[in-house]
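1. Sequence isn't available, so here's the structure alone:
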């Protein structure tokens, strides 16, 4: 497990080539996501699929909020749409979001996971099945255990796992739960996670 961004080390370890990034967050997640996504430059080429726990009784404004702050395209995911490189997708409220084998997105209304729908575990586990080892996953602040099982699955497939340092998380339950199940490749503060995403995209190009 590395606790510093690769560029800060004398001999940076080789990072894997990935085809997509999945991200999960809950309590405190809006601010955390803005911090890791703001460094992404215009033309960033990797797709990012994110689940942020939201109340499902009203329309989400996440895409509009993030679009006004970021240099990359942002949208709310649509059922059956094909994943496009360089786009940030947010799960819609009230539906689990999954990645299919043909790299399209799909909605479902199965039972809630840790009282949440969309569930981070649903996204992470399906993305692991679709992308195998060519996937990076990031788990941030949150007040329940959603995402821990999905992160462990991604690690089993050989994907890259990144967890926010729980000591710096607004709600540390979620990163702590993931750390209890597996040792991530990186345990980082938010600014370093943003830099790591930029480096992953540079390697993939």
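-> Nice, I can see it. On a predicted model such as this, the values are computed, not experimentally measured, just so you know. Numbers count the residues shown, from 1 in each chain.

2. From here on, just use CA atoms for contacts and neighbour counts.
-> Fine.

3. tell me the secondary structure for the residue positioned nearest the centre of the chain?
-> Nearest to the centroid of the C-alpha atoms of the chain, with distances taken as CA atoms, centre = their mean, sits residue 23, at 0.9 Å. Applying DSSP: H, G, I helix; E, B strand; the rest coil to residue 23 yields a three-state assignment of strand.

4. next, the one to line up against it:
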């Protein structure tokens, strides 16, 4: 499984990464983007026509399906469960965010340990740093967008500080890194 967190500048960053994943990509990809608490997010529909993989908004208790990109819905935390299902929570915001990147990353680290890759992209707060640390501690792979290639560098900087062993990659290098997971 791959978990991705992004905030300010997310659409542009994800537009470089998600369409580059091949149709036979064998992993589920769970994404949290800080979005306003509108009744409906348009991220899944925005990316559905651009990607080789199935793209959808996550639903509560939905089974994970390889080769599918799941976006956290507006105003819900997205969690990964050890029974290969997703769950949604309306618990309090974390660092002013619901959905929270830390909530997704920590739940995925607990559920999948070293079978997990976490990626922090552009953003202007520290959400995701603690979660990426949990992925590192569980033996997973930690990737971070190089701060100077991010629209907002605060989130990548916080992630690198929390997880010094994370691999820092430019936006143009990230698709190849994710595809190399597929070729292993």
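-> Now that the structure is in, tell me what you want to look at. Please read all numbers here as calculations on a predicted model, not as lab measurements.

5. returning to that earlier point: now for the aligned partner of the residue nearest to the centre of the first structure in the second structure: which residues touch it?
-> Correspondence of residue 23 of the first structure to the second structure, assessed by TM-score structural alignment: residue 4. With contacts taken as CA atoms under 8 Å, 6 or more residues apart in numbering, residue 4 of the second structure has the following neighbours: 29-32, 101, 118-121.

6. from those, which ones fall inside strands?
-> Mapping the contacts of residue 4 of the second structure onto strands (DSSP state E) picks out 29-32, 118-120.

7. of all these, which comes closest to residue 77 of the second structure?
-> Within these, proximity to residue 77 of the second structure (CA to CA) peaks at residue 32, which comes in at 8.4 Å.

8. how about the closest one, what's its match in the first structure?
-> Taking TM-score structural alignment, the alignment pairs residue 32 of the second structure with residue 51 from the first structure.

9. same thing with residue 114 of the second structure?
-> Under the alignment defined by TM-score structural alignment, residue 114 of the second structure is paired with residue 133 of the first structure.

10. is it fair to say that match lies in a helix?
-> No: counting by three-state DSSP, residue 133 of the first structure is not part of a helix but coil.

11. Provide a list of residues in contact with residue 119 of the second structure.
-> Shown in contact with residue 119 of the second structure (CA under 8 Å, 6+ apart): 2-5, 132, 142-145.

12. List just the nearest of the residues you listed to residue 22 of the second structure.
-> Nearest to residue 22 of the second structure among these is residue 2, at 14.4 Å by CA to CA.

13. Looks like the closest one contacts residue 113 (just checking).
-> No: using CA atoms under 8 Å, residue 2 of the second structure makes no contact with residue 113, being 11.5 Å away.

14. Against which helices or strands is the longest helix along the first structure packed?
-> The residue-count maximum for a helix in the first structure (DSSP state H) belongs to helix 190-204. Counting contacts by 3 or more CA pairs under 8 Å, 6 or more residues apart in numbering; DSSP states H and E, helix 190-204 of the first structure packs against helix 29-37, strand 160-164.

15. Residues touching the first one, excluding its own?
-> Right, the one you point to is helix 29-37 of the first structure. Outside helix 29-37 of the first structure, the residues that touch it by CA under 8 Å, 6+ apart are 25, 52, 66, 69-70, 140-142, 190-195.

16. who wins for neighbours among those?
-> Among the contacts of helix 29-37 of the first structure, the one with the most neighbours (other CA atoms under 10 Å) is residue 140, at 34 neighbours.

17. If anything else comes up later, I'll come back, but that's it for now.
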